[in-house]
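>>> Provide a 3D model corresponding to the input given below.
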Amino acid sequence: MLARIIAGAVLGIEAYMVEVEVDISYGMTAFRIVGLPDGAVREARLRIPSALDNAGYEMPQKKITINLAPADIRKDGTAFDLPMAVGILAAYGAIPTARKGFALEDYLFVGELNLNGEVRSIRGALPLAVMARDNGLRGIVLPEENAPEAAVVSDIEVIPVRHLSDVTAHVRGHTPIDPIAAEPMAAREYRLGYSVNFNEVAGQESVKRALEVAAAGGHNVLLIGPPGSGKSMLAKRIPTILPEMTFEESLETTKVYSITGQLGSKEGLIRRRPFRSPHHTISDVGIVGGGSGVPRPGEVSLAHNGVLFLDELPEFRRNVLEVMRQPLEDGCVTISRSLMTLTYPANIMLIAAMNPCPCGYFGSDQKRCSCAHDRVRDYRTRISGPLLDRIDIHVEVPAVPYRKLKGERRGESSRQVQQRVQAARNVQRSRFAGTDVHANAQMRPSELREHCQIDDDGHDLMEMVVDRLGMSARAYDRILKVARTIADLDGSDTIEASHIAEAVQYRSLDRDLDRVAA
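So this is what the prediction gives:
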């Protein structure tokens, strides 16, 4: 007898439907799985018989052939255990293929089986639920641990199960399982609280202003300052001033965490912008993704719609920094293998921090630098020019004097800054409506020409600055984008000379390199 169960697999951050065709026929006892299964899928031949036995069923002593269609795409992971077990039970008549109000073909089945029949959690439950809804299925049967993330998808039944016997009892109608009600983020409003606040940082008002500009336009930032000046402290508070995530942003980010298995068991959608801070010993595969088998997302994708913080930037290996150039430019990572090409989202705000020199005190008024000019130059040039051009804002973070550290007066709270950032982002959202651009930092040359109108004084200042500093065309574009954001914060339609002047101040490393070379 032949049975057909619908399952699914994840490729990149999107899921696709897999038909599990189970045929049981007379002949020499055998259990074969075809359709390009990987090692974990083939090992189901050992898990399923024990799981069936512990659920009160016998494994048929016949020739069992399971085909995973489409057969030309490699299947990996353990999510096929449950649909294959259900298919075997349906094929030899242990459970019905349909009853009143329920049919196997209307549901997507995913889950890993323990030897005792328990259903274990899987990766990618959210994209699988989205795929089931988009293909017109009635619902999804999946492990209880994955139910919260699948429940954010509306117009689909989410049926959580703990044991294979729960599945069979539900299919037979003996103990029906009530679906979990969908609770999408779009239906509610959330007020997110953070354990850190911008007003906890003493002094550094000019740096806070630069970070406000960066948050308002989605610009990448490089913080340069001596040890203990507060670079890491400032970076960790940037998510508190970013706009709250939209439903679409939350859905995309949650998909990435879902397929990597890093989503909490009780977490539905990720509502806080991610903050990732990898150590400088990370590999290029760890930063952009890859690995053996099906390529997995790296840190730039895990920071999608959030912040990627690289502390001690020059200490990262050169190849690690260079592979980030394409994601910073395109907002995505494309990983090519012989059998597949996957694209993961990587729309990030890069925050990098570095000392001005190896000892950390070049140009400091408080402590003398012990580094020779050659060492300082070599230290700075560990960061390539093309990568540096992709960072819009370079800002110096000086050491905080004692009088500001001991002072009781604190600056604005994160909420106050966030309100101005949100207002500027709303202006940009209206400006770029109907396009795939969402913030000033993402503007292409055509948008720059259309939306970055400079007054006469601004043109004169820009010409002087570009000729004097010898900036590249990409650096010129970065200054325009930052100036556009500053004008948005000021509520100005035109970019004025004052906006250009402030944007130029945020290219401090360009000026410092000339000073080091001298």
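
>>> make it CA atoms for all contacts and neighbour counts henceforth
Noted.

>>> list the contacts of the helix or strand Leu234 falls within.
If you go by DSSP states H and E, Leu234 is part of helix 231-236. The contact list for helix 231-236, computed with Cα atoms under 8 Å, 6 or more residues apart in numbering, reads 198, 201, 208, 223-225, 275, 309, 311, 351, 353, 397.

>>> this one next, for a side-by-side:
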Amino acid sequence: MKLGRTSSVALLGMTGTLVEVEANISSQLPGLVIIGLPDTALSQASHRVRAAASNSGMPLSAHHITVNLSPASLPKHGCGFDLAVALACLAAAGGIEQESLERVVHLGELALDGRLRPIAGVLPAVAAARAAGRSRVMVPTACVEEAELVPGMHVIGVASLRDAAIWHGGKFDPEPVDAIAGPVAPVREDDDAGDLADVIGQDAAVMALQVAAAGGHHLLMLGPPGAGKTMLAARLAGILPDLDDDAALEVSAVRSLGGGLPVGAGLSRRPPIEAPHHTATAAAMVGGGSGIIKPGAAVRAAHGVLFLDEAPEFPAAVLDALRQPLESGRITIHRANAVAAFPARFQLVLAANPCPCGLFGVARESCTCPPNLRRRYLARLSGPLLDRIDIHFRVDRVSAAQLRLAPDKPRLTTAQARERIVEARSVARARLARTPWRMNAEVPGRWLRSDGVRPSSSSLAALDRALERGVITMRGYDRILRVAWSIADLDGASAPSAEHLGQAIFLRKGSS
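Reported below is the predicted structural model:
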């Protein structure tokens, strides 16, 4: 009996587990069997591995080979185990050095000619290997740049199974092959979404975007078609500050796990923006899948913006699925045999028409929707969801007079607005340095109303009157305080004034 042993990584959501891959050769009838809860793609690795080894001039043993993936109770998915399985089989036959093989974690899919194909999820898999105390990882050539984004790892790139066997001491003659290239990472420019200076005649909306960006607040824009809601939402991602190292690594890991967008040679420093269509299902929004659990739009928008245009058209179940991540910043997906957790700390932007025809409240236009239909239309946005959104404001169409005055009026650019946001967030971080929170939107109301933080009684007079008249609830009171602090941070004030609180009340009730 001969035994070969190496390791690979099994991913469950963003969490990776080190898997020991063992190959045993016995004197039974020829065959290659993989055990240890493999899915269909992994079970078929037996055919890929045998063909790849044969076409690489290193045929596997003609005896029976049993490959075990341990821990056996952990479900394993995908084709990223191919390289580890093939090398363990070769080591069992004595073709390569077992000692060298055990020191390296192996990731990669085999083509039938023995070359290695790139796989999805390399970045979180390499991060999991590092967390497990490993320092060396072997990946396909096309995945080297992505794997090297994880600090402290020695990344070995190989183009084929033969190259991998030679690296591990196999006595084979090198045969140069053309490495299989991965998809090219697109260039992501800051101005892809347009400049904030392109927005004309929407001064209140531009101010609201800056407040939302400064405090990390969610916002709802209500207005007729053509008012510029989509344009404004796209500009929000542009004025957000660059991501720090931890957030950039998390965003790149999510993109790697999705497999649809290559990561490239560097971490993505710009916040992502996702805009799913209103026909999206709950699984498409938060993530899921019957086999491999993949991230949804809300996860891909982590540390960025999730924009839902025509929000009332989304199914109620899809919108309500966002309640938990809006509070916790995490999405947890439960399946019968697994639980996967993903990051989901995003800014939610909802855009809605005032009625089905979109013309209610528009000057010189006639709305054909009866009152009960208008009420039902906006009631599709549930109260619990709207209660989690700090900023509500109306966006009206630009008039001809505003358009004529636009060339003569100076407008804020994206770069200028981003500088203001960076400064405001640094002020907030300094104020919250001794707390577990980083942005105003995360701060609970009890802290905002505590001594030493609560604004003066004269500043709070208008807000107190609104609470007494029943115009706002206690939760709305706290959310207005959050927005007021963001406005004060933008203005460089040490505490919200009466004017800041008045602006915050307008931004909370502006769509009413």
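
>>> give me the TM-score for this pair.
Laid over one another, the chains give 0.92 as their TM-score (TM-score structural alignment, normalised by the length of structure 2), with 495 aligned residues with a Cα RMSD of 2.1 Å.

>>> ok so, going back, which of the contacts of helix 231-236 of structure 1 tops the neighbour count?
Leu223 (29 neighbours; other Cα atoms under 10 Å).

>>> what's the closest non-adjacent residue to the corresponding residue of structure 2 for that one?
Superposed on structure 2 with TM-score structural alignment, Leu223 of structure 1 falls opposite Met221. Nearest non-adjacent residue to Met221 of structure 2, counting by Cα to Cα, 6 or more residues apart in numbering: Ala351, 4.8 Å away.

>>> how about the contacts made by the one you found?
Contacts of Ala351 of structure 2 by Cα under 8 Å, 6+ apart are 220-223, 229-230, 307-311.

>>> once you drop chain neighbours, what's closest to whatever residue of structure 2 lines up with Val421 of structure 1?
Superposed on structure 2 with TM-score structural alignment, Val421 of structure 1 falls opposite Ile421. Closest residue to Ile421 of structure 2 apart from its sequence neighbours, by Cα to Cα, 6+ apart: Ala214 at 5.0 Å.

>>> okay, and that neighbour sits in which element?
Element membership for Ala214 of structure 2, per DSSP H and E: helix 203-215.

>>> just checking, next helix/strand downstream of that helix?
Per DSSP H and E, the first helix or strand lying C-terminal to helix 203-215 of structure 2 is strand 219-222.

>>> thinking again about what came up before, now for the contacts of Ala351 of structure 2: which two are most distant?
Within these, Gly223 and Phe307 form the most distant pair, 15.3 Å apart (Cα to Cα).

>>> surely Leu467 of structure 2 is in a strand?
No. Membership of Leu467 of structure 2 in a strand is not supported by DSSP: H, G, I helix; E, B strand; the rest coil, which gives helix.

>>> quick one: it and Met474 touch, right?
Yes. At 7.1 Å, Leu467 of structure 2 counts as touching Met474 under the criterion of Cα atoms under 8 Å.

>>> quick one: map Phe316 of structure 1 onto structure 2.
Mapped onto structure 2 by TM-score structural alignment, Phe316 of structure 1 lines up with Phe314.

>>> residue contacts, the residue nearest to its match when sequence neighbours are not counted?
Of all residues not flanking Phe314 of structure 2 in the chain, His278 sits nearest, at 4.7 Å (Cα to Cα, 6+ apart). His278 of structure 2 makes contact with 308-311, 313-315, according to Cα under 8 Å, 6+ apart.

>>> find the centremost residue of structure 2, please.
The centre of structure 2 sits closest to Arg300, judged by Cα atoms, centre = their mean, with a distance of 2.8 Å.

>>> what sits against the closest residue to Gly217 of structure 1 other than its chain neighbours?
In space, and not counting its chain neighbours, Gly217 of structure 1 is closest to Asn440: 5.0 Å by Cα to Cα, 6+ apart. By Cα under 8 Å, 6+ apart, the contact set of Asn440 of structure 1 is 217-219, 428, 481-482, 484-485.

>>> just checking, the match of Leu223 of structure 1 touches Gly510?
No. Between Met221 of structure 2 and Gly510 there is no contact, the gap being 9.4 Å when judged by Cα under 8 Å.

>>> what do these two both touch?
392-394.

>>> in helices, which of those residues fall?
Among these, none falls in helices (DSSP state H).

>>> ChimeraX command for the buried members of those?
Buried residues among those (16 or more other Cα atoms under 10 Å), as a ChimeraX selection:
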select :392,393,394
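
>>> tell me the one of the shared contacts of Met221 and Gly510 of structure 2 nearest Ser366 of structure 2?
Distance to Ser366 of structure 2 across these (Cα to Cα) is lowest for Arg394, with 18.2 Å.

>>> isn't that closest one right next to Pro224, touching?
No. Using Cα under 8 Å, Arg394 of structure 2 is not in contact with Pro224; the gap is 9.2 Å.
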